[in-house]
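Undergrad: Prediction below, plus the sequence it came from.
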Amino acid sequence: MSSFHVRSGRGPKGDVFSVSKTWLSVELCFIILLIQAVTFPAAAAQNISGLQLHIREQDVVMDNGILQVTLSKPEGMVTGIQYKGVDNLLEILNEDSNRGYWDLVWDAPEIKRKKGEFDRMETTNFTVIVETENQIELSFTRMWDPSLEGKVVPLNIDKRFVMLRNSPGFYSYGIYEHLKDWPAFDLTNTRIVFKLRKDKFHYMAMSDNRQRYMPLPDDRTAERGQPLAYPEAVLLVNPVEPEFKGEVDDKYQYSIENKDNRVHGWISTVTDPPMGFWQITPSEEFKSGGPLKQCLTSHVGPITLAIFHSTHYSGADLILKFGPNEPWKKVFGPVFIHLNSLVNGGDPLKRLWEDAKQQMEVEVQSWPYDFPASKDFLPLDQRGSVSGRLLVHDRYICDEDLPGNGTLVGLAAPGDVGSWQFECKGYQFWTKADEKGYFSVTGIRPGTYNLFAYVPGLIGDYRYDAEVTISPGSDKDVGTLVYEPPRSGPTLWEIGIPDRTAAEFFVPDPNPMYINKLYLNHTDRFRQYGLWERYADLYPHNDMVYTVGVSDYRKDFFFAQVTRKTDNNTYQGSTWQIKFELDIVDKNNTYKLRIALATAHVSDLQVRINDLRASNPHFSTGPIGNDNTIARHGIHGLYRLYNVDVPGVQLVEGNNTIFLTRTLSTSPFQGIMYDYIRLEGPPSSKGNNLGFSS
């Protein structure tokens, strides 16, 4: 295999075998390299000469003897990647500017395009930042001035590309800067794109259970594909390879959460040797929306993406909005483009993927890197850490505090409880607490933060009352924190699992005319196209009725409350019923209905108690959401929790019904997904199910 799992060398800050992280000793490096030399002879036989930089009239080439990367000068486009005898892994049928590039989408009052202005970020200046025997770092910049107002995004942009000695790949990171007194604008999307050769790369992988041979981009053309409800979804009616006939191709079927988006890419089995092209993201600190935010990965092209900021699965709530007097600077990345190959037999799909995962672990453990030359990227010794323990106290579950096992704990910009999922401009730093609730968040950039937490299995969000200030080298211990989740009384009944997704509810089989074979009999069956139409198939005339104590939410609670298409091609809302019995009702007290939503798209959820004909709902969310999760095959978008007071006088002893009406219905993609619903009785001294008849 042609890649070293242990990267030796750290440019100007280290020699050939220096590794700065304490977790990996020099001896361990040697052992791993020795194992590779025995297992993968090609790795031991590589050219390990020093780096070479070739500056030519229109481009520049970084070469470390393993691969050669060509970039246009001064535009900063990756025009070629030469590796293992293949002159260019990037799509040679494309123009030079359409192979490997950074881009963004921005908006301002003078822009007339509905979705903003697309900018491929062609730069105007080229500089060699580092050129040593161990590291090359190149800078491609575009500086903004008032003469460019309305023409390009008002940002200073610095795109960096780094190659290290003996490294099986290269790095890229970017620095964006908006100065005070510069124009206001909105930023909706920014990313790195690599478009690979369609004659070479046919197999895509993004996790152990999400990988497959993919259709060709030709299959999406008008001659071979039929556009469906939106441009990204195409039914393959006459594909080049007959095996794909009848499948739906849609890039949104391959989205993933930030916390799990570590490595994805493509494998070529037609090259000799077989090889892989992988995009590795060692940290999500620079990504928008926190660990649960979903982004695109790889898709038909073959294309691989490193998305830093987008509004997917969130909508306008995650647009980066800058005022005219708002200074801002942020570093996106670095990400690592890893190449590997197999020369001594075995299953290339399995072995190249496993090698990519091993390299990913090396990159994650090496974060934050110590080689980037920009002063804006801070190494570990200029960062700080926070540790502590989080316990959970819910007296209706247990009299004692319980450890927050598996809690996600993170630091983000100061804000309201749960504001981290909307945070875009700064950095976020997250970790998972151990089984006893202990946590340690490391590598935190200096600044002032709130400490947030989300506990799987519990509703709501936690925020530490005091702000946390991080300085270089600081190590703060916040002690033992106690989260008291929203609770007024004992649980009378509950539907679902409070995990911020609708995954546990009933997801129907897809229409056999619109399938993706990857997701047949798959845990992510919700990623199939057109499931929103299956609700009307299963409930053609009457809406869903769920009876507590009789129904099973895994089989009887549809995963999304969507619109229903009528015979005259319009759409109508729906009203779901939750039926339950109460033996005793405390008329003088208040009950509490907790409704946690996993996502919402242009909807108004209205709640009525025992009277569907009431002219005014007991509770209404008002218009909420622009997540577009339903169309994009997700199982959650932005989390929303509503706590509804229910006076005892509105309940009766015996049969009761809660009516959930979703209004606003003009398209098939409007709807909501529930995460969890719970009815609590009035406060009592003990956590029992007083008054509930199952």
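TA: Looks like it arrived, so ask away.

Undergrad: alpha carbons only for contacts and neighbour counts from here, please
TA: Fine.

Undergrad: end to end, how far does stretch 530-539 reach?
TA: 15 Å (C-alpha to C-alpha, to the nearest Å).

Undergrad: Any buried residues in it, and which?
TA: 530, 531, 532, 533, 534, 535, 536 (16 or more other C-alpha atoms under 10 Å).

Undergrad: go on, stretch 47-63?
TA: Buried, per 16+ other C-alpha under 10 Å, within stretch 47-63: 51, 52, 53, 59, 60, 61, 62, 63.

Undergrad: now swap in stretch 133-148 and tell me
TA: Buried residues in stretch 133-148, defined by neighbour count with 16+ other C-alpha under 10 Å: 133, 134, 135, 136, 137, 138, 139, 140, 141, 142, 144.

Undergrad: Who are the contact partners of the fifth one?
TA: What it means is residue 137. 128, 129, 130, 131, 160, 161, 162, 163, 372, 373 (C-alpha atoms under 8 Å, 6 or more residues apart in numbering).

Undergrad: go on, residue 431?
TA: Counted by C-alpha under 8 Å, 6+ apart, residue 431 has contacts 408, 409, 410, 439, 440, 441.

Undergrad: Regarding residue 473, which helix or strand does it belong to?
TA: Residue 473 is part of no helix or strand, with elements assigned from DSSP states H and E.

Undergrad: Might one say that it is in contact with residue 378?
TA: No. The criterion here is C-alpha atoms under 8 Å, and residue 473 misses it with residue 378 at 11.6 Å.

Undergrad: who's in contact with stretch 585-594?
TA: 488-489, 641-649, 651-653, 676-682, 691.

Undergrad: how does it look with 7 Å?
TA: Identification of contacts with stretch 585-594 by C-alpha atoms under 7 Å, 6 or more residues apart in numbering yields 488, 642-649, 651-653, 677-682, 691.

Undergrad: In ChimeraX, how would I select just the buried ones from those residues?
TA: The buried residues among the contacts of stretch 585-594 can be selected in ChimeraX (16+ other C-alpha under 10 Å) with this line:
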select :488,644,646,647,648,651,652,677,678,679,680,681,682,691
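
Undergrad: Next step: the contacts of stretch 585-594 restricted to strands.
TA: Secondary structure from DSSP state E places 642, 643, 644, 645, 646, 647, 677, 678, 679, 680 of those in strands.

Undergrad: measure residue 469 to residue 660 for me?
TA: From residue 469 to residue 660 the distance is 44 Å (C-alpha to C-alpha).

Undergrad: neighbour-wise, which of these two wins?
TA: Higher neighbour count among residue 469 and residue 660: residue 660, with 21 against 15, using other C-alpha atoms under 10 Å.

Undergrad: so what does the strand or helix carrying that one touch, helix or strand wise?
TA: Here residue 660, judged by DSSP H and E, is contained in strand 654-663. If you count contacts as 3 or more C-alpha pairs under 7 Å, 6 or more residues apart in numbering; DSSP states H and E, strand 654-663 packs onto strand 574-582, strand 590-609.

Undergrad: mind running it again at 10 Å?
TA: strand 545-547, strand 561-562, strand 574-582, strand 590-609, strand 619-620, strand 671-680, strand 692-693 (3 or more C-alpha pairs under 10 Å, 6 or more residues apart in numbering; DSSP states H and E).

Undergrad: and here's the other structure:
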Amino acid sequence: MSSNQKLEDDASPYLHQTIEQLGFQDIPALFPEQGIKDSERESHTMAIIGVSIQVQDGHVVIDNGILQLTLSNPGGLVTGLRYMGMDNVLEVLNDEGNRGYWDVVWSEPQGPGIFDVIQGTQFEIIYEDENQVEVSFTRKWDPSFQGKLVPLNIDKRFVVLRGTSGFYTYAIYEHQAGWPDFDLGETRVAFKLRKDKFYYMAIADDRQRIMPMPDDRTPQRSQQLAYPEAVLLTNPINPDLKGEVDDKYQYSCENKDIKVHGWISFKPPVGFWQITPSDEFRTGGPVKQNLTSHVGPTTLAMFFSAHYAGDDLVPRFRNGEYWKKVFGPVFIYLNSPLDGTDPQPFWEDAKSQASIEVASWPYVFPVSEDFQKSEQRGSVTGRLLVRDRFIDENDVYANAAFVGMALPGEAGSWQRESKGYQFWTRTDDVGNFSITNVRTGDYNLYAWVPGFIGDYKLDMTITVTSGSQIDLGDLVYEPPRDGPTLWEIGIPDRSAAEFFAPDPNPKYVNRLYVDHPDRFRQYGLWERYADLYSDSDLIYTVGVSDYTKDWFFAQVTRKTGDKSYQATTWQIKFQVDDIDQTGIYKLRVALASATLSELQIRFNDSTASPPHFTTKLIGRDNAIARHGIHGLYWLFNIDVKSEWLLQGDNTIYLTQARSQSPFQGIMYDYIRMEGPPGQ
């Protein structure tokens, strides 16, 4: 098995022992029995003692009276986590290197991806008293490791606090000047929980359920579908799940929404939660999508990944550049509410704890000087307005706009930025914003406003110093606009969610997403296009059609044989009463996603060669196959010559010309036709 296959298959079954041997009858239904008496739980949680550490031969054990954390020595792998009568919440059937760990996927330039579970080579107690223990597991790089280990110094830290029902982990990565070039495709923290205990997964108020078992993904119990991570459950251990699709990408979330997710055991009643209190160390901005929890039972804290973005978001280190970054801390929280028979108290308590962690950011306890505390950071405030004279003669408030600080670059570069820190907030209803606890450094300020196309960038470099409070005053964003709107399709919000997402093929249903706002997360919706448009492609008539019903959420290829596909051409029909022969019209096309695609646009001539406009080959975000409703944002502003238009009826032909697979395609965000400026 290749390294990449191992990474993608991290929810694969553990074959050491079957669920039948463990006893499927122990899977709780609606009202499982409570495994620990309330009196025992109360006495246990009330016994808040000091934190202690024991250094053993091959292991380090940290105990605060609520939980006991066991780490391999000097590897720094999480091998044991004892809590509330459960000797180990991690999968005891796995070897110690496959329970809880930091990992990376890296490569030499143009080389294959290498999956590496990070093993420390040196252990050190950084801080120890009755209130806190912080330990470090480091792995230093030297030239003898070239081609074998990622050229980084890595310092993994674990922190246990007194009276805290959980532990923290963070890491410092450093690429020293002059070290070899490399690409860093992914890094994360992964936890594999006991499959005989943790059946119920929760990642949002409306996204939680009893999940399939890892054994259900074996060939004996499932059928692999067109995309490797997706399987159809043909003979699952829990018969209620028969006929459903399991795919870890169905449980992805945007960065801004990944605050808490995890799993629940009902016997004994234990919740395991991964809490991420800040997005500052993640790449790609607030709407970048990442994996969360999925069948395993597996829980992830994602920091770097190319998911829903492709190679554009893979950091490439060249010419021996120096780089250093702190990832985390993230918090692993365990809970056991008095009512251990209902998932809701577990979830509500985990959400409350996540709110506490967010309010406590940046933490005061990390010992590393590389993690800046609140007093070392600065803040940036201001107000954002939008100026579009074709909508309002006056500047309007940028309500609910995303405003952020990221490394200097071009407007919109933040969504592909992958090496620095990012700090984002939302404006209030009058456009005010406050970005607090910004690490020191040089930044550009970026923004985008739902309801308006394009990206804002303040044309100055902002230097944040310790304690600085920078007030930028009123800022004005002028979105792309040349003339009045003749017609528009969709909502400019960088998502295709407002368009028509069909019901799934009845053979490929995930019942969680039936009658769910996120209906686009169902498997195989790309195949439904040909079912709905079997004889001809989509035709949309301005003023008659309704984009919520008549505009398919993705322009995909059409299957014509077992392994052959053809390009599709959509049409937009509209009328122009009077053509301004001296003016230039403008077509604005905003894409929410592109995967190895080429959008060709022609006006009133479906065979024009070359096309009037082409994006050429763009995109590798794979959002169609991974049920993401958006990937990277693209905006194309196309000059439309008056001679391309006709008095009266007109047709725009939109061709997605690349057709080697079912997953090539685009998602539209918004399309607008503008008249000449003088109209």
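TA: Received the coordinates, thanks. Worth saying up front: this structure is predicted, and the values here are computed from it rather than measured.

Undergrad: quick revisit: let's see which of the buried residues of stretch 530-539 of structure 1 end up in helices.
TA: Under the assignment DSSP state H, the buried residues of stretch 530-539 of structure 1 contribute 534, 535, 536 to helices.

Undergrad: rewinding a little: format the helices and strands packed on strand 654-663 of structure 1 as JSON lines; extra columns: distance to residue 479 of structure 1.
TA: Formatted as JSON lines, these follow (distance: least, C-alpha to C-alpha, whole Å):
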{"stretch": "strand 545-547", "distance to residue 479 of structure 1": "44"}
{"stretch": "strand 561-562", "distance to residue 479 of structure 1": "42"}
{"stretch": "strand 574-582", "distance to residue 479 of structure 1": "43"}
{"stretch": "strand 590-609", "distance to residue 479 of structure 1": "30"}
{"stretch": "strand 619-620", "distance to residue 479 of structure 1": "40"}
{"stretch": "strand 671-680", "distance to residue 479 of structure 1": "31"}
{"stretch": "strand 692-693", "distance to residue 479 of structure 1": "40"}
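
Undergrad: wait, which of those is closest to residue 29 of structure 1?
TA: strand 590-609 (44.2 Å; C-alpha to C-alpha).

Undergrad: Provide the aligned range in structure 2 for that closest one.
TA: Here strand 590-609 of structure 1 aligns to structure 2 at residues 584-603, judged by TM-score structural alignment.

Undergrad: in the matching stretch, what counts as buried?
TA: In stretch 584-603 of structure 2, counting by 16+ other C-alpha under 10 Å, buried: 584-603.

Undergrad: Pull the distance from it to the chain's centre.
TA: Relative to its chain's centre, stretch 584-603 of structure 2 lies at 25 Å (C-alpha atoms, centre = their mean, to the nearest Å).

Undergrad: now swap in stretch 303-323 of structure 2 and tell me
TA: 15 Å.

Undergrad: Mind jotting down where the strands sit in the stretch 151-300 of structure 1?
TA: Here the stretch 151-300 of structure 1 has its strands, by DSSP state E, counting those that start in this stretch, at 156-164, 169-178, 185-195, 203-207, 210-213, 225-227, 234-236, 248-249, 256-257, 263-268, 275-280, 294-295, 298-299.

Undergrad: could I get the ones you listed as TSV with mean neighbour count and distance to residue 427 of structure 1?
TA: Shown next, in TSV, are those (neighbours: other C-alpha atoms under 10 Å; distance: least, C-alpha to C-alpha, whole Å):
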stretch	mean neighbour count	distance to residue 427 of structure 1
strand 156-164	24	18
strand 169-178	21	13
strand 185-195	20	15
strand 203-207	22	25
strand 210-213	15	29
strand 225-227	19	38
strand 234-236	25	36
strand 248-249	28	34
strand 256-257	17	17
strand 263-268	26	21
strand 275-280	26	19
strand 294-295	25	17
strand 298-299	24	24
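
Undergrad: between those, which one is nearest to residue 426 of structure 1?
TA: Between the strands of the stretch 151-300 of structure 1, strand 169-178 lies closest to residue 426 of structure 1; by C-alpha to C-alpha that is 12.0 Å.

Undergrad: how far off strand 156-164 does that closest one point, in degrees?
TA: 160 degrees (axes from the mean of the first three to the mean of the last three C-alpha atoms, to 10 degrees).

Undergrad: Strand 169-178 of structure 1 relative to strand 185-195, how many degrees between them?
TA: Using the same axes, to 10 degrees, strand 169-178 of structure 1 lies at 170 degrees relative to strand 185-195.

Undergrad: Going along the chain, name the strands of the stretch 401-550 of structure 2.
TA: Going by DSSP E, counting those that start in this stretch, the stretch 401-550 of structure 2 shows strands at 402-406, 423-426, 432-438, 441-448, 456-457, 462-464, 469-477, 485-490, 539-541.

Undergrad: With adjacent residues omitted, what lies nearest to residue 612 of structure 2?
TA: residue 602 (5.2 Å; C-alpha to C-alpha, 6 or more residues apart in numbering).

Undergrad: Verify the stated contact: the one you found with residue 641.
TA: No. Between residue 602 of structure 2 and residue 641 there is no contact under C-alpha atoms under 10 Å: 11.6 Å.

Undergrad: Between these two, which contacts overlap?
TA: Counting by C-alpha atoms under 10 Å, 6 or more residues apart in numbering, the common neighbours of residue 602 of structure 2 and residue 641 are residue 612.

Undergrad: gap between the corresponding residue of structure 2 for residue 231 of structure 1 and residue 106 of structure 2?
TA: Under the alignment (TM-score structural alignment), residue 231 of structure 1 maps onto residue 228 of structure 2. Using C-alpha to C-alpha, we find residue 228 of structure 2 at a distance of 21 Å from residue 106 of structure 2.

Undergrad: Residue 351 of structure 2 too?
TA: Residue 351 of structure 2 is 34 Å from residue 106 of structure 2, by C-alpha to C-alpha.

Undergrad: more crowded one of these two?
TA: Neighbours were counted for residue 351 of structure 2 and for residue 106 using other C-alpha under 10 Å; residue 106 has more, 24 against 19.

Undergrad: need the contact list for the spatially closest residue to that one that is not a sequence neighbour.
TA: If the residues on either side of it in the chain are set aside, residue 106 of structure 2 comes closest to residue 184, at 4.5 Å by C-alpha to C-alpha, 6+ apart. Residues in contact with residue 184 of structure 2 (C-alpha under 10 Å, 6+ apart) are 104-108, 113-114, 150, 304-306, 313-317, 418-419.
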